[in-house]
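Undergrad: Just a sequence and a predicted model for now, questions to come.
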Amino acid sequence: MPSDFPSTKSVSTAGMVLQRNRLIQIILAILCAVGCVILINFVNQNWPTVWMLLVLSACMLVALILARANRITLAAMFTVITLTIVMGLMSFAFDGIYDATISAFPAILVFAAMFATLRLFVGLLTFIILILSTVVWVNITGVHVNVVAPVSIMSLVNVVAILMATAFFVWKLASDLRIAVARLETENERIRDALTHIDTLAHNDALTGLPNRLLARARFEQAVELAKRGNDKIALLYLDLDNFKTINDSLGHIAGDQLLCEVATRLKQTIRASDTASRQGGDEFLVIVAGQAEQESVATVAVKIIDLLSEYFSVNGMEISVTCSLGISMYPDDGQDFDALLKHADIAMYQAKERGRNGFQFYDPQMNTNVVEHLHLISGIRTALQKDEFKLYYQPQFDLKSERIIGAEALIRWKNPELGMIPPNKFIPVAERSGQIHEIGAWVIDEACRQAREWMDAGLPPIVVGVNLSPIQFRRDNVERDVMNALEHYNLPPSAIELELTESLLIVESDQISPLLKRLRNLGVHLSIDDFGTGYSNLGYLSRFEVERLKIDQSFIRRMLENKNDEGIVRAIIEMAHSLGLEVVAEGVETAEMLVHLKGLGCEFGQGYLWSPALPAAEFVEFIRTYQPK
């Protein structure tokens, strides 16, 4: 990008050119003045003066040649020294201290100030004083007495010539100074504009023009000073657009930027002049609302923001609906400084997202406790993978008619040395949000295959091991590789493994996973749908995916004897599955009465506490060896 300011090198070059031109102009002016004086003295046959001035003219020609050759310093030194010597000799030879040439010395000093160094200027001044002192001394002592000639036309010519040359020097010097001052003022104005621009960039968001975090912090500190005087409160509203990444990815970053600018415009329209709306980065905004006394008034502001942003945005000719989640922290109740309040508002915002989005949530200290626990779990999961703290428990699955064991569902357990047994419903969601579910899922697949191989080698009857998969695992396309690697590593037939999928995965990710599931099914891996009935149950995806089993969620099984609606749901699921050629597994079978009823409905398989809870691998083997069908 080209700079608005000339470079140091270009400024230096321009200065040298100007100095060279000025020097040539002054030398030419001196030659003109000397030429006029020579002509007058030649007419009057004043030969000593003519000869001295001819010598001076020759020297000036030499200086002119040096200046044209860009030897500026040497030309300037040669000029001032020559002028000083010639003028000194003429004053000594003619009228002494009263000679007209004495008036040339100030012009010589002006010339030296323009072109010479400080050392040369001081030396020249000293030399001139020495010349004058010498002229005076020789006249006082009688060594050489200057006779002052009467005033004549020649006196006027000499003085006028010197005066004109001096006037030319001074005018050029003043002109250069005016140009330099004008340039300096222009540069100063540019620098002031640049500093203003830099200050704007430092305190405002480049895209939306809103204050950035730095300026928001300063505005907050000002609001705190006012709040202390009036015993008021300050609210920090942390705003995040819901599903902005989807809009950005589908419509492009330019459209995303346009949407952010529109959001910023609406925020400025919503708040008061005394409040501050700032962009924190990405699709996150912060609103500082000062002078608030109660949460009710802040809630009104939050609702107003949510409603205004819920109205359609026009981006690239398309109407886009955007929702937002707001987290709110209050000064001084939730913190005394900007960073603490910002963190608490951020925590509350994520809580609002977890509660369904398109809403707001005030900060509560319990949220911070949950966040700390969340961070501890993230760190603990990493350690647990490294130290083999995870274990698989196995709950047997039975053929309801023969009550023979036909398989087992592998269920992960985490026994932390400090916290004890941590239930899966506590750490699995954390692992999914942090991305660690990929490592856990790969470990579960590998461990389940290892255990199946061990049971086969021990001579146990064929057991299909079911492995639960998280929808998050399918977003990296690693599931097929993990399954293939584990089967190959333990030399296990694909039919020994059953992958249990969720309904939400099949609905939301159907286009992405359909080819993958088809390859796994063709390989011989069993597929089933876990917790059927609790998600987006429909027949469309059941016909598209080659699953073999439906697992009815235990919540329906446990209530079917007391609740006719649940009994009707169980009956409908079983009949639907059979009509599609699918087998049914009932989860949560706890009593013999449940077993009888399920048999009557035609359910093929089941698992539950009627037979056994999930067991560690060693106890599971013992259970198999001692179990006898009733």
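TA: Done, it's in.

Undergrad: contacts, neighbours, all on C-alpha from now
TA: Will do.

Undergrad: starting at the chain centroid, how far to the helix or strand containing residue 349?
TA: Residue 349 is part of helix 338-354, with elements assigned from DSSP states H and E. The chain centroid and the centroid of helix 338-354 are separated by 20 Å, computed with C-alpha atoms, centre = their mean, to the nearest Å.

Undergrad: need the contact list for residue 187.
TA: Taking C-alpha atoms under 8 Å, 6 or more residues apart in numbering, we find residue 187 in contact with residue 5.

Undergrad: Relative to residue 620, how far out is it?
TA: Residue 187 is 85 Å from residue 620, where distance means C-alpha to C-alpha, to the nearest Å.

Undergrad: related to what we said a few turns ago, list the buried residues of the helix holding residue 349.
TA: Using 16 or more other C-alpha atoms under 10 Å as the test for burial, helix 338-354 gives 338, 341-353.

Undergrad: Equivalent analysis for stretch 200-213, please.
TA: In terms of neighbour count (16+ other C-alpha under 10 Å), stretch 200-213 has its buried residues at 200, 203-205, 208-213.

Undergrad: just stretch 545-558 next, same as before
TA: Neighbour-count burial for stretch 545-558 flags 545-554, 556-558 (criterion: 16+ other C-alpha under 10 Å).

Undergrad: Mind listing residues that contact that stretch?
TA: Here stretch 545-558 makes contact (C-alpha under 8 Å, 6+ apart) with 514, 517-518, 521, 526-534, 566-567, 569-570, 573, 577, 581-590, 594.

Undergrad: Then stretch 281-293?
TA: So stretch 281-293 is contacted by 216, 220, 223, 227, 232-241, 244, 260, 271, 274-280, 298 (C-alpha under 8 Å, 6+ apart).

Undergrad: can you rerun that using 7 Å?
TA: 223, 227, 232-241, 244, 260, 275-280 (C-alpha atoms under 7 Å, 6 or more residues apart in numbering).

Undergrad: can you check stretch 408-416 too?
TA: Defining contact as C-alpha under 7 Å, 6+ apart, one finds that stretch 408-416 is touched by 389-397, 421-424, 448, 463-467.

Undergrad: now it: how far from the chain's centre is it?
TA: 41 Å.

Undergrad: on that earlier part again, adding distance to residue 164, write the buried residues of helix 338-354 out as a markdown table.
TA: A markdown table is the format used below for those (distance: C-alpha to C-alpha, whole Å):
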| residue | distance to residue 164 |
| --- | --- |
| 338 | 72 |
| 341 | 77 |
| 342 | 75 |
| 343 | 78 |
| 344 | 80 |
| 345 | 79 |
| 346 | 79 |
| 347 | 83 |
| 348 | 84 |
| 349 | 82 |
| 350 | 84 |
| 351 | 87 |
| 352 | 86 |
| 353 | 86 |
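
Undergrad: before we go on, here's another structure to hold up against the first:
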Amino acid sequence: MGNKIKELLGFEENTPYVKKYLFDANITSSIYMSVVVIVLEIWMILRTLIKYVILSDKSRDFTWIVQHFYSYVILLTMGILMLIYAIKYRKNKEGVSKNLGFGLIAAFSVICLGFGIYISGLDYAGGKQILTFLTMELYVTCLLVWKPYISFIILSATFLFFYNNTIMAQNMEFQTGDKINLFMFWISIFMTSVSIYRQRFDEGSKEERLEAVNEKLEKAAVYDELTGIHNMRYFYENVPEILILSGNKVHDKVFLFLDIENFKNYNDQFGFVKGNEILTNTARLIEKTFEGALVARQADDRFAVLTDWEGAIEKADIVRQNFYSHDDEIYMGLKVGAYRPDDIYCDPRQGIDRARYACSTIKKQYDKNFREYDKKMGEGFFKLQYIVNNIDKAVEKGYIKVYYQPVVWSETRKLAGCEALARWVDPKYGFLSPGDFIPVLEEHRQIHKLDKCIYETVCRDIRESLDKGEKAVPVSLNFSRLDFELMDTVSVIEELVTKYDIDRHYLHIEVTESALTDDMSVLRSAVDSFREKGYEIWLDDFGSGYSSLNVLKDYHFDVMKIDMVFLRSFKENQNSRIIIKKIIEMAYDLGINTLTEGVETEEMVEFLAEVGCGRLQGYYYGKPMPVHDFREKFLTAEDPQQV
């Protein structure tokens, strides 16, 4: 209750924004007040001079004329001063002293109230109404905004002074009804001033909240929420002006694309909180090192800079030398790609894309950290752009082909199934391998278009085999992390199963280990949904990342595909055999079947069969091949199941 009363009377401290809002409101009101005062006082001065001086009206004595004349002049002067200040403040709020404004408003108020008391005292003595006093009270306490307790003090002091020092002091008769009316005027004016204050206060508070929201939205529009540096929208909007201002020295500018290497593995091992610290510190380091340049976070662990070519390489080295992962177990580096614009009209998106492409060419080269885009790279870059721009056309025209690689049982050497792999046979570039287009489509978030095409082709091929009376085999479908983000994977597969009327056991859902280490509730929900509907869930590329054991702890799989990396030095490195054996034993204990990729020799086959690996896949049994060749070799032979 006490707090409510304090709030009602205005004892709470207003925010700087509300204070400014109320001050601005008073300045606006003072403009109207001063204009009215100036007009009225000029009219009263002229009327007094004409009536009592020029026309020699003797109804008033000289003392009365002088008293009124000086009162009009004083109020007029104050009104003019107030109006001049108010207009100047409205034109240039930052360049005009607010303290002077507070002083003028206070002085203007005091003179208005004094004028009202003085003139109404004379009027009442002459048998007239006290309208001037009441008008000035309304002017000061209702048009101007005061805290309620200040309005209370002003009204109480002026009403008491008017009653005691003007009426009672002059022994003028004041009827009981007039006293009641005077008190009622006091109450009414006070309550009106309180109401006006609360209204203006609420308006100011609401505007403050709206401005805070707008400021946050404006900041979000041009600043990266995590790191606090500018985002790419701001970058793209400001590049053209910088390039145009550089004129014929535009070639002295350079786009830089900075990419933190191995950041994902750091995130997987130490979590997103630590990873976000790395990103924030790196952003600040880049902004500090490239002071005065245009710096933005491009996405994830990548940053964009537009700066002067002179010193750019040295500054990039400074960032790299000061960059570290806080942990010696995980190597983290910084790769930088550069592109120098040819003219002032260079598209900023193209500039960054080319710098990014230059960076991508040294991605896995640990002895190279900086690469500038040159004409020789142009062919590769244009190929990249072609892939991104033509994926829809490739799907529509049938340039995307599905190749099948056999999977066999290690014990019987018979066909167990196959894996569906994408190939792009293009009219311009010819045969494109997965390494040419899959990373590009993933980077540009277009991979789901390719994968959806593969899924439909596989289902159609299975339907054709069944219709021909061939014995169809299960097919493993690869799913990227982005597939779960960019489309409803469960709905897509379910619709295809219904469309082609095939059993769910023909499709195996194959998810890479790296995808599962990302903290995505959508992905987990989709995997759970696939399992509930009866699909087998396969873990692909086990052992290729840093979080294999965490994945096994958090998910249940039907089959684990052991990455081919363990077989690369099979002959020379005995440790590979030990690791593979232990992985298979662990999988067996977890109730997971195993498949090893990269099988190329009889020696590998015999070893894997001996240690209990259930399925084998690799060039030893067959390279990925078109559906026609796969059917001819494996599904229509005399012993179609013998590989």
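TA: Received, thanks. Every value quoted in this text rests on a predicted model; they were computed, and no experiment measured them.

Undergrad: where do the helices sit along the stretch 401-550 of structure 2?
TA: Counting by DSSP state H, counting those that start in this stretch, the stretch 401-550 of structure 2 has helices at residues 434-443, 447-467, 481-486, 489-500, 513-517, 521-532, 548-554.

Undergrad: what number of residues lie near residue 68 of structure 1?
TA: 14 (other C-alpha atoms under 10 Å).

Undergrad: out of the buried residues of stretch 545-558 of structure 1, which one sits closest to residue 312 of structure 1?
TA: Using C-alpha to C-alpha, residue 545 comes nearest to residue 312 of structure 1 of the buried residues of stretch 545-558 of structure 1, at 37.1 Å.

Undergrad: quick one: what's aligned to that closest one in structure 2?
TA: Here residue 545 of structure 1 is matched to residue 555 in structure 2, going by TM-score structural alignment.

Undergrad: Relative to residue 595 of structure 2, how far out is its match?
TA: In this view, residue 555 of structure 2 and residue 595 of structure 2 are 18 Å apart by C-alpha to C-alpha.

Undergrad: do residue 631 of structure 2 as well
TA: Relative to residue 595 of structure 2, and taking C-alpha to C-alpha, residue 631 of structure 2 is found at 22 Å.

Undergrad: Please compare these two by neighbour count and tell me which comes out ahead.
TA: In this view residue 631 of structure 2 and residue 595 are compared by other C-alpha under 10 Å, and residue 595 has more residues nearby, 24 against 18.

Undergrad: any idea which of the helices of the stretch 401-550 of structure 2 is most buried?
TA: Greatest average neighbour count among the helices of the stretch 401-550 of structure 2 goes to helix 513-517 (a mean of 22), per mean count of other C-alpha atoms under 10 Å.

Undergrad: Just list the residues touching residue 374 of structure 1, thanks.
TA: Residue 374 of structure 1 sits next to residue 430 when contact means C-alpha under 7 Å, 6+ apart.

Undergrad: Give the equivalent position in structure 2 for it.
TA: Alignment note (TM-score structural alignment): residue 374 of structure 1 maps to residue 384 of structure 2.

Undergrad: Same question for residue 398 of structure 1.
TA: Using TM-score structural alignment, residue 398 of structure 1 lines up with residue 408 in structure 2.

Undergrad: That match contacts residue 616, correct?
TA: Yes - if you go by C-alpha atoms under 7 Å, residue 408 of structure 2 and residue 616 touch, sitting 5.3 Å apart.

Undergrad: Neighbour count for these two, which is higher?
TA: residue 616 (29 against 22).

Undergrad: The more buried one belongs to a helix?
TA: No - Residue 616 of structure 2 is assigned strand when assessed by DSSP: H, G, I helix; E, B strand; the rest coil, not a helix.

Undergrad: tell me the contacts of the counterpart of it in structure 1?
TA: By TM-score structural alignment, residue 616 of structure 2 lines up with residue 606 in structure 1. Residue 606 of structure 1 is in contact with 397-400, 585-587, 589, counting by C-alpha under 7 Å, 6+ apart.

Undergrad: mind running it again at 8 Å?
TA: Per C-alpha under 8 Å, 6+ apart, neighbours of residue 606 of structure 1: 397-400, 585-589.

Undergrad: Three-state assignment for the nearest residue to it once chain neighbours are set aside, please.
TA: Using C-alpha to C-alpha, 6 or more residues apart in numbering and skipping residues adjacent in sequence, the residue nearest residue 606 of structure 1 is residue 586, 4.4 Å away. Under three-state DSSP, the three-state class of residue 586 of structure 1 is strand.

Undergrad: Give me the distance between the equivalent of residue 586 of structure 1 over in structure 2 and residue 270 of structure 2.
TA: Correspondence of residue 586 of structure 1 to structure 2, assessed by TM-score structural alignment: residue 596. Separation of residue 596 of structure 2 from residue 270 of structure 2 (C-alpha to C-alpha): 29 Å.

Undergrad: and those two? which has more neighbours close in?
TA: The neighbour comparison of residue 596 of structure 2 against residue 270 (other C-alpha under 10 Å) goes to residue 596, with 28 against 12.
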